[in-house]
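Enquirer: here you go, sequence then predicted model.
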Amino acid sequence: MRVSATTTPCLKSDADTVALGVFEDEELAEGPPEELGEMLASGEARRSFKALAVAHAQGKRWLLVGLGARTEFTPEHGRVAAAAVRSRAREISTRVLCWQLPAGGDEDLAAALVEGTIISDYSFDRYRSSPPQPDGSGAAGERKHLDALIVSAAEPLDARVAQAAIVAEAVNAARDLQNRPANDLTPTALAEHARQLGEEIEGLSVEVEGREAILARRMGAFAAVAQGSDQEPALITMRYEGPESSGPTLGFVGKAVTFDSGGISLKPGAKMAEMKFDMSGGAAVIEAVAAIARLRLPVRLLAVVGATENLPSGRSVKPGDIVTAANGKTIEVNNTDAEGRLVLADCLWHAVDSGAEALVDLATLTGAVIVALGSTYAGLMSNDDQLAAQIIAAGERTGEIVWRLPLHREYEELLKGSYGDLDNAPEARKAGTIIVGAPGHRRLGVGSRPRVRRQGRFRLRRAPAGRARLLQRRIVARARGGKPLRDRGPRGAPRIEMGAVEARLARDLHELDRAALRTGGARVVAAELDRDDLIEHPVHQQHGGVRRNERHRVARRVAVRDLLRAAAHQGSCRPALPPSIGAREITHAGLHERVAQADALGARSPTRRSSGKFLA
């Protein structure tokens, strides 16, 4: 369908049908034929929402649609009205439809009319023996699709109309993926579709990894779901960075189980054919990324889609099996039909480890949400009020409304396993939607959404330890020349003169320090910048006593802080590595010596003293 905007009245366009909306208690604007006003006066046409009437005047067909009260009208009402008009236009074999924007209508209404028309014009005929003809007509001559859509308005709306067309076409492309049968849309076929988008769209890169790479990444939960099928699973990673992009890296994660039989915990036969739709979250993510890239939006975006089948076989994961997720957590698989949370656990971890700072996870995860909310709302769970508010507002604008469900740490108790860390399908049947949402993701290691906030003069990102490698790459990338400036080291260090390189290095090391302090007992990395090389010194976990986390907290703080102080104090992009940060065993006395050295540079000492030994 060709979509365009014009400032020329519809009467002078080449459209064979003109659509015109009218609000309650308002008269038609000047320009339409008198016959339309007479139809309203006689009651043949009404102003109530979605009421339709057809007239023939001045060589064109006219579709008059009621829009209801202007005070209650929203963009979603516009989409619904446009869909009603498109349905009637199909009955009268319309080829070119022109929407005359009502008086006072803005660009949001124009976009809604475009989206409603394109989405309602959709049909899926790929596998029919007599598909629609190139001219849009069916086998019996019935017109199934519009050739063109024109939006006429007093002001130019070309950009907004084109944007709406891209979004609506992306919606229909996702529907095409959903409707394809599982013997056609295998995980490999879905990955190939994503790869083709990467080749077609400028600025979009796509990486696809198969079973061996998934195992190499230690994605044991994802691999367990995939092991029952002969079809190769696919870990699809899409990256886009728009022009003049700023802000945190947004992460989309989608579940794409291209067919879900339930595995060994087999689903009932009735309506099992609909389980081809269990890849809908992945389809939405792939086409959303494609639309964002086509629109050249100024954002940084990372998308991860886990594609697999869930089938029973002699190799399938069995109820009672225990698998290990990418973050090291063990999961009891007590129901193989609760596979989506296993796939997403590893995909979410991969997204965070790859640099995503704010995550949006889309999935057909559980029927429990339909029991709770029906088909009107989608369930929303979030551990960040600001992000949740943005998604709720976006849902209102697009008509995809969501309802936020509560989160509480007590829900996590329901997830505890009897033999492993977690149970993928607790038998209590309590809070069925919530327990597979954000609390489970937090226990699987991607818990709190990395938050962007201000602290002092430094912009800090609180992120899991997986961000450490990304921060290290940033340190190396930034270790290049710059103009001198004055800056202040964190934690009260004295004001010093340093170059731009050293100032950025100090900020990044401080950011790494914050990341380290945020992560419980996970592995973190202290970095030495030596020319262009980066040397890593893992701080390993210890397993002796209740004070383990405190020891690591002190160790990480001092190890990274020493590097930070060395960089700030020496004003060099190649700070000398303090002897106490070598990859060797450090004693209790050695730790205190390091603290004293840091304190001499104005740092703040840990308030608690640790004992025993640790590896640095």
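Expert: Structure's in. What do you need?
Enquirer: drop to CA atoms for contacts and neighbour counts, all remaining ones
Expert: Will do.
Enquirer: in the chain, which residue is closest to the centre?
Expert: Residue closest to the mean C-alpha point of the chain, counted by CA atoms, centre = their mean, is residue 252 at 2.2 Å.
Enquirer: pasting the second one now:
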Amino acid sequence: MEFTIKAGSPEKLKNGCVVVGAFAGGDLTVAARALDNASDGAIAAVLAQGDLDEKAGSTLMLHAVRGVAAPRVLLVSLGKADALSDKVYRDAVGATAKALAGSAAGDAAFCLADIDIPGRDLPWRLAQAAQILKDSTYRCDELKSKKEESQKGIKKLVFVARHKDAAALETAVLRGEAVADGLALAKTLGNLPGNVCTPGYLATAAKKLAKDHKIKVEILERADMEKLGMGSLLSVSRGSHEPPKFIILHYKGGKAKDKPVVLVGKGVTFDSGGISLKPGEGMDEMKYDMCGAASVLGTFKAIARMELPINVIGLIPATENMPGGSATKPGDIVTSMSGQTIEVLNTDAEGRLILCDALTYAERFDPAAVVDIATLTGACIIALGNATSGLMANDDALAAELLASGQASGDKAWQLPIWDEYQEMLKSNFADIPNIGTKGAGAITAACFLARFTKAYKWAHLDIAGPAWKSGAEKGSTGRPVPLLTQFLIDRAAE
């Protein structure tokens, strides 16, 4: 989808469709009012008949409205005017995308950005719209023998804005597009099956990303990890025929002496549970256990497209977790890169075993902050459902930054505690630490485990087990938390 920005009178635009908003009760946005005036009250008359549902996100397509140059007018409900919010706006944009996808219009003029949302300026509204509209065109059909071809849907969209700072608005639209591109990469990697998206495939994808953008990449092999003493990570890979990879990305957009932000993404490309084998039902969805890694790659794509002035390191420990004659067994004790020994009580709690070595490796970069992203625990889904990521941190200021980025991007997180009392649930008679805690607070004790490897820097953990993918009829990767991470880095770059 190609985006442009222009100023103009909505009633004079000759695009295939003009998109305007209306509030419950018949109140019109500025653009809708212009169309209503040009049509001698035709828009208000349609609303008075009740054909447009007042629920936010409802749509109604009108044809050949007199006095309006465009052959189609898409009315989008914004709900009650006093209840306008970020979510209402996003819902309206999403509904617009769905309606336009089934239209033969070809191109459209988008006038919803002219509404006033408390605390959100025009650049924010344009960035959100560009992201949602472009993301709506995503398809994952790489492995289908016959791709579905549709002649409908728009190819070009004009954002109509009464603007003064054209450069700021163009930057906003570019950022929205960049996030959508990052989401597309993360979704595709997540959606690919485990026999395609192996640790080696992730390494190749990282190399391609680096080649296409100003990113440096290093790939550590098993022998390199052995030399570094990454016994915890390597213990997870022992049951698999696929060799593990440790992917290191360098994005240097800031000053040479600026400390980098380090993103660490869990890259278990298929998680059978190992010897602690998972139930068969739904196990196919364990291809999504590398969505943390996918989100790091997607975020790097987005920030590279934006050319953000910030230094960022990406670390992706990638492996499969499989049963086999060489697989780690419950009760085995392994030694992490930090030197801490770990009693593996459950081989299905493997994500923390690969992350702890990556978090130790992160120390060498003297980071400004470290954020790890992982589909880590089913317990987090029990606590928070699928709508939001669980956030735990050893620094409240860093946690506040991430929470604010989640609110601004619509990719929300909720903070859970990692108080010292929870560390009491992690005790082993035979090693320094077990890889699971006693019963209860599973998401928190998993973070407490990781916290023991992050004492050298400010650190936050995002448990994305809930929002990383959808099941059922809409089954597929969501690409989250690419929007949150990208907004976090945008805000950091602006400091």
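Expert: Arrived safely. Please read these numbers as outputs of a predicted model, since none were measured by experiment.
Enquirer: got a TM-score for the pair?
Expert: Comparing the two superposed chains by TM-score structural alignment, normalised by the length of structure 2, the resulting TM-score equals 0.84, with 439 aligned residues with a CA RMSD of 2.0 Å.
Enquirer: on that earlier part again, secondary structure element for the residue nearest to the centre of structure 1?
Expert: Using DSSP states H and E, residue 252 of structure 1 falls within strand 250-260.
Enquirer: so that strand matches what in structure 2?
Expert: Aligned by TM-score structural alignment, strand 250-260 of structure 1 corresponds to residues 261-271 of structure 2.
Enquirer: and the end-to-end length of that stretch?
Expert: 28 Å (CA to CA, to the nearest Å).
Enquirer: if we can go back for a sec, quick one: the strand holding residue 252 of structure 1 to structure 2 mean distance?
Expert: Its aligned residues in structure 2 lie a mean 0.5 Å from strand 250-260 of structure 1 after superposition (mean CA distance after the TM-score superposition for structure 1).
Enquirer: surely residue 327 of structure 2 forms part of a helix?
Expert: No. Under DSSP: H, G, I helix; E, B strand; the rest coil, residue 327 of structure 2 sits outside any helix and is assigned coil.
Enquirer: counterpart of it in structure 1?
Expert: Residue 327 of structure 2 maps onto residue 316 in structure 1, by TM-score structural alignment.
Enquirer: excluding chain neighbours, what is closest to its match?
Expert: With CA to CA, 6 or more residues apart in numbering as the criterion, residue 316 of structure 1 has its nearest non-adjacent residue at 3.8 Å, and that residue is residue 228.
Enquirer: repeat that for residue 505 of structure 1.
Expert: Leaving out its chain neighbours, the residue that sits closest to residue 505 of structure 1 by CA to CA, 6+ apart is residue 475, at 6.0 Å.
Enquirer: before we move on, what SS does the one you found have?
Expert: Strictly by three-state DSSP, residue 475 of structure 1 counts as helix.
Enquirer: burial measure for it, as a count.
Expert: For residue 475 of structure 1, the neighbour count with other CA atoms under 10 Å is 23.
Enquirer: how about residue 149 of structure 2?
Expert: Neighbours of residue 149 of structure 2 (other CA under 10 Å): 6.
Enquirer: and what about it, helix, strand or coil?
Expert: Going by three-state DSSP: residue 149 of structure 2 is coil.
Enquirer: helices and strands around the strand holding residue 252 of structure 1, which ones?
Expert: helix 187-200, helix 280-295, strand 300-310, helix 340-353, strand 358-362 (3 or more CA pairs under 8 Å, 6 or more residues apart in numbering; DSSP states H and E).
Enquirer: buried deepest among those, which one?
Expert: Among those, the stretch with the highest mean neighbour count (mean count of other CA atoms under 10 Å) is strand 300-310, at a mean of 28.
Enquirer: from the middle of its chain, how far away would it be?
Expert: 10 Å (CA atoms, centre = their mean, to the nearest Å).
Enquirer: again with stretch 426-445 of structure 1
Expert: For stretch 426-445 of structure 1, the distance to the chain centre is 20 Å (CA atoms, centre = their mean).
Enquirer: what's the end-to-end length of it?
Expert: Start-to-end span of stretch 426-445 of structure 1 (CA to CA) is 19 Å.
Enquirer: who's in contact with whichever residue in structure 2 pairs up with residue 294 of structure 1?
Expert: Aligned counterpart of residue 294 of structure 1 in structure 2: residue 305 (TM-score structural alignment). By CA atoms under 8 Å, 6 or more residues apart in numbering, the contact set of residue 305 of structure 2 is 178, 213.
Enquirer: swap in 10 Å and give it another go.
Expert: Counting by CA atoms under 10 Å, 6 or more residues apart in numbering, residue 305 of structure 2 makes contact with 174, 175, 177, 178, 179, 181, 182, 212, 213, 214, 299.
Enquirer: next one: residue 316 of structure 1
Expert: Counting by CA under 10 Å, 6+ apart, residue 316 of structure 1 has contacts 224, 225, 226, 227, 228, 229, 263, 264, 310, 336.
Enquirer: to which residue of structure 2 is the second one aligned?
Expert: When the two structures are superposed using TM-score structural alignment, residue 225 of structure 1 falls opposite residue 236 in structure 2.
Enquirer: distance of that match from residue 457 of structure 2?
Expert: With CA to CA as the criterion, residue 236 of structure 2 and residue 457 of structure 2 are 26 Å apart.
Enquirer: which one of the two is surrounded by more residues?
Expert: Between residue 236 of structure 2 and residue 457, residue 236 has the larger neighbour count (other CA under 10 Å), namely 30 against 17.
Enquirer: that concludes my questions; thank you for your assistance.
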